[in-house]
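[1] my questions are about this predicted structure, shown below with the sequence.
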Amino acid sequence: MTAQRQQRNWSGPKPPFRRAIAVITLAALLLPPPGALAATTQRIIANRYSGLAIDGFDPVSYFVDGQALIGDADFEAAQAGVVWRFRNEGNRASFLAHPEVYGPQFGGYDPTDVARGITVPGNPRLFAVVDERLFLFSREESRDAFKADPARYLPRAEARWPALEQELPE
């Protein structure tokens, strides 16, 4: 074989391999780290028609902005079987790095009701951030009672949540 032919045959991977390498590299860059996918194990409330978690509100905005803000369809991420929306790429990246911090506790169900042994979906507009965790509530009275004395509700809610979560429909 001539040197020129050897050069042509050994100049690197063939085009199909180059495409495969490009796809694998792109996937590695776009997918969140493996730990991020497993970090949120709670079943999250999602709109059954759109698949959006917490009605499309940005879960990071509760912490950063101190208010419930709607996310943008340009900044979405699939995590824990639902689609999350964010206001910007920074919020999206923060959530994907730490979904266990930014995601609503008890899957978005009202913690005062979970403490009573029932699951009532929380309203993303009725929220509290307590001990750096997001809680959503079904009623203002529940939110106010919880904020006044979280220690009264959290131990019971945490004890009852595993059994309640198993009973949720898929």
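    Received it, and whenever you're ready, just let me know what you need.

[2] C-alpha from now on. contacts and neighbour counts both.
    Will do.

[3] in this structure, spot the helix with the most residues.
    helix 150-167 (DSSP state H).

[4] excluding chain neighbours, what is closest to I70?
    Nearest non-adjacent residue to I70, counting by CA to CA, 6 or more residues apart in numbering: F57, 4.1 Å away.

[5] can you pull the contacts of the closest residue to G107 other than its chain neighbours?
    Among residues not flanking G107 along the chain, I44 sits closest, at 4.1 Å (CA to CA, 6+ apart). Contacts for I44 (CA atoms under 8 Å, 6 or more residues apart in numbering) come out as A53, A80, G81, V82, P104, F106, G107, G108.

[6] just the buried ones from these, in PyMOL syntax?
    Buried residues among the contacts of I44 (16 or more other CA atoms under 10 Å), as a PyMOL selection:
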select buried, resi 53+80+82+104+106+107+108
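
[7] so which of the contacts of I44 are in strands?
    The strands, defined by DSSP state E, take in V82 from the contacts of I44.

[8] quick check, nearest of the contacts of I44 to F135?
    Using CA to CA, P104 comes nearest to F135 of those, at 5.5 Å.

[9] which residue is the nearest non-sequential neighbour of that closest one?
    That would be L134: by CA to CA, 6+ apart, it lies 4.8 Å from P104.

[10] okay, now the one you found: neighbour count?
    By other CA atoms under 10 Å, the residues close to L134 number 21.

[11] ok, it touching E100?
    No. Between L134 and E100 there is no contact under CA atoms under 8 Å: 9.9 Å.

[12] run through the strands of this protein in chain order.
    72-79, 82-86, 123-130, 133-137.

[13] quick one: contacts for the residue nearest to I70?
    A68, L69, I70, G71, W84, R85, F86, P124.

[14] next one for the comparison:
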Amino acid sequence: MKALMGLLLLFVSGTVLAGDAIYTGFFSNKALDGYDTVAYFTEGKPVKGDSAYITEYKGADWYFSSKQNRELFVKNPDKYTPQYGGFCAWAVAAKNDRAPGDPLQWTIVKDSDNTPKLYLNYDKKIKQRWEQDISGFITMGDKNWPALLVN
């Protein structure tokens, strides 16, 4: 029975992930597992959001550590939304697939316009792979991501 439930969960989970623009996990609607996406840019570290400061964007609930951070996000959500919707950047690039992004395994990279972008990775080991060729993985990820949005 456990094996059957595991297979069912795997099938349903893959179906739920297909086409989602923002990674929220299987049993939650929280983007970045409730971490404040603006804080990565303003404080240079992950900061847990507070349930008093929430907004909805692209079907996900975004939590913030302050009213000011929530207002910054609402004014320009694309500036603060993690690339590839918070899915693992390495998986999107190297495997042309989706995997959960861990808000504690993150990198901010400036693009060609000197605009900082937030990328998440699955875990510490995958982040180390990502760090071996960040610019190459971003090039591949940017190419792969649009098709992953519709599949």
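    Done, it's in. Computed from a predicted structure; not experimentally measured.

[15] that older thread, what residue of structure 2 matches up with the residue nearest to I70 of structure 1?
    Using TM-score structural alignment, the equivalent of F57 of structure 1 in structure 2 is Y35.

[16] same check, this time on L30 of structure 1
    Under the alignment (TM-score structural alignment), L30 of structure 1 maps onto no residue.

[17] the match of F57 of structure 1 and M140 of structure 2: what is the separation?
    27 Å (CA to CA, to the nearest Å).

[18] can you get me a residue count around D36 of structure 2?
    D36 of structure 2 - counted by other CA under 10 Å - has 28 other residues nearby.

[19] can you tell me the centre-most residue of structure 2?
    G86 (0.8 Å; CA atoms, centre = their mean).

[20] what does that one align to in structure 1?
    Counting by TM-score structural alignment, the partner of G86 of structure 2 is G108.

[21] one more: L149 of structure 2?
    In structure 1, L149 of structure 2 lands on E165 (TM-score structural alignment).

[22] likewise D102 of structure 2?
    Aligned partner of D102 of structure 2 by TM-score structural alignment: N123.

[23] do N69 of structure 2 as well
    For N69 of structure 2, the residue aligned by TM-score structural alignment is N91.

[24] and what of K124 of structure 2?
    Match for K124 of structure 2 (TM-score structural alignment): E140.

[25] make TSV from the strands of structure 1 and add distance to F63 of structure 1 to it.
    Formatted as TSV, the strands of structure 1 follow (distance: least, CA to CA, whole Å):
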stretch	distance to F63 of structure 1
strand 72-79	17
strand 82-86	13
strand 123-130	7
strand 133-137	8
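
[26] nearest to L30 of structure 1, out of those strands?
    Here strand 72-79 is closest among the strands of structure 1 (CA to CA), at 10.3 Å.

[27] isn't E76 of structure 1 up against W84?
    Yes. If you go by CA under 8 Å, E76 of structure 1 and W84 touch, sitting 5.5 Å apart.

[28] between the two, point out the one with more neighbours.
    W84 (27 against 19).

[29] need the contact list for that one.
    So W84 of structure 1 contacts L52, A53, I54, G56, F57, D58, E76, A77, A78 (CA under 8 Å, 6+ apart).

[30] could you redo those residues as JSON lines and give each row distance to R160 of structure 1?
    Shown next, in JSON lines, are the contacts of W84 of structure 1 (distance: CA to CA, whole Å):
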{"residue": "L52", "distance to R160 of structure 1": "26"}
{"residue": "A53", "distance to R160 of structure 1": "22"}
{"residue": "I54", "distance to R160 of structure 1": "22"}
{"residue": "G56", "distance to R160 of structure 1": "27"}
{"residue": "F57", "distance to R160 of structure 1": "27"}
{"residue": "D58", "distance to R160 of structure 1": "27"}
{"residue": "E76", "distance to R160 of structure 1": "31"}
{"residue": "A77", "distance to R160 of structure 1": "29"}
{"residue": "A78", "distance to R160 of structure 1": "27"}
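
[31] quick one on the thing from earlier: excluding chain neighbours, give the residue nearest to the match of N69 of structure 2 in space.
    Using CA to CA, 6+ apart, the closest residue to N91 of structure 1 is V60 (5.8 Å).
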